[in-house]
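K.L.:
below are the sequence and a predicted model for it; my questions follow.
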Amino acid sequence: MIVVYDAHCLLCSGSIQFLLRHDRQGMLRFASMQGETGRRLLAQAGVNPDDVDTVLFVRDGQAWRESAAVLRILHVLGWPWRLAWIGWLIPARLRDAVYRRIARNRYRWFGRSDTCILPPPGTAQRFLD
């Protein structure tokens, strides 16, 4: 299971740190959309790697974007994060509209970094490039 994220986005980097803390079984791996693996996965999912405002979650060859990706990622974490599954009751059109608004404004609201986060000790093997 791979999470493709924007390594320059501080919200995204904080989210990856959250996932590292709460993925107790170490099932998630991470690829920045600026790296070779992330760009390849985005292209395979039909997403232009040069114009990305989404997180991508890849599991067993299937890919999800936007709010569906977030809900599936949280489900992997187990209890209590699995409760986010209730989010599926909200129509995808509404969930994704909220997601896109946050994604479009992520640098302005949360900040941008010119450098990628350094993986915490003991987690470097979970980052693909």
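P.N.:
On my side now, so go ahead.

K.L.:
alpha carbons only for contacts and neighbour counts from here, please
P.N.:
Noted.

K.L.:
how about Leu71, what does it touch?
P.N.:
Going by Cα atoms under 8 Å, 6 or more residues apart in numbering, Leu71 touches Ala84, Trp85, Gly87, Trp88.

K.L.:
just these now: which is nearest Leu11?
P.N.:
Closest approach to Leu11 among the contacts of Leu71 (Cα to Cα): Ala84, at 18.7 Å.

K.L.:
what is the neighbour count of the closest one?
P.N.:
Applying other Cα atoms under 10 Å, we find 15 other residues in the vicinity of Ala84.

K.L.:
so where does the residue lying closest to Gly87 once chain neighbours are set aside fall, helix or strand?
P.N.:
Spatial nearest neighbour of Gly87, excluding adjacent residues (Cα to Cα, 6 or more residues apart in numbering): Leu71 at 7.1 Å. Per DSSP states H and E: Leu71 is located in helix 66-76.

K.L.:
just the buried residues of that helix, please?
P.N.:
Within helix 66-76, the residues that qualify as buried by neighbour count (16 or more other Cα atoms under 10 Å) are Glu66, Ser67, Ala68, Ala69, Val70, Leu71, Arg72, Ile73, Leu74, His75, Val76.

K.L.:
got another, please set it beside the one above:
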Amino acid sequence: MVTDREKLQDKSIVFYDGSCGFCQVSVQLVLKYNKHQDLYFSSLQSGVLEQIVPLNQVPDPLPDAVLFYEHGKLYAASDAALQIARHLNFPLSILSYFRFIPVSFRDKVYSFVAKHRYKIAGRQDSCILPAPEQRARFIG
């Protein structure tokens, strides 16, 4: 018998800040350009992350913007963004090649954007409602 946890562990999941307008716009972009429609989404506030990732691997406190879970591994910061980019249509998939830039530099740029994301797109009290065919890709 397969448990809900096991079902979730087999999925590639983007964890995002549900109260961040910039993050919600980013999720909409990923939904639109996810070439195989194989990414799932869950807000960091949902508790789903803690269900599938061992507690000693969950960042404390939770990060400012995005985490990505795939094949039993949790990616954070620029590594998460670049792993997500691998799943996008061309030309956005080219962003994944930025992984060759030193992680210290990538994470500084990522941290700058994450720190200022509320100034960029504001705070959201409600989520953008996905299209009916996309709703099944949201967890929690």
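P.N.:
Okay, I see it. Fair warning: this is a prediction, and the values are worked out from it, not measured in the lab.

K.L.:
what do we get in the second structure for the residue nearest to Gly87 of the first structure?
P.N.:
Applying TM-score structural alignment, one finds that Leu71 of the first structure aligns to Leu82 in the second structure.

K.L.:
if we can go back for a sec, how close does the helix holding Leu71 of the first structure sit to the second structure?
P.N.:
By mean Cα distance after the TM-score superposition for the first structure, the fitted helix 66-76 of the first structure averages 0.7 Å away from its aligned residues in the second structure.

K.L.:
how distant is the next helix-or-strand element following that helix from the center of its chain?
P.N.:
From helix 66-76 of the first structure onward toward the C-terminus, using DSSP H and E, the following helix or strand is helix 92-104. In terms of Cα atoms, centre = their mean, to the nearest Å, the gap separating the centre of helix 92-104 of the first structure from the centre of its chain is 14 Å.

K.L.:
which other helices and strands does the helix or strand following helix 92-104 of the first structure contact?
P.N.:
As assigned by DSSP H and E, the chain's next helix or strand after helix 92-104 of the first structure is helix 106-110. Applying 3 or more Cα pairs under 8 Å, 6 or more residues apart in numbering; DSSP states H and E, we find helix 106-110 of the first structure packed against helix 10-22.

K.L.:
show me what the helix it packs on is packed up against.
P.N.:
Judged by 3+ Cα pairs under 8 Å, 6+ apart, helix 10-22 of the first structure is in contact with helix 106-110.

K.L.:
tell me, the helix it packs on lands on which residues of the second structure?
P.N.:
Aligning helix 106-110 of the first structure against the second structure (TM-score structural alignment) gives residues 117-121.

K.L.:
what about that stretch, how far off from the first structure?
P.N.:
The superposed stretch 117-121 of the second structure is, by mean Cα distance after the TM-score superposition for the first structure, a mean 1.6 Å from where its aligned residues fall in the first structure.
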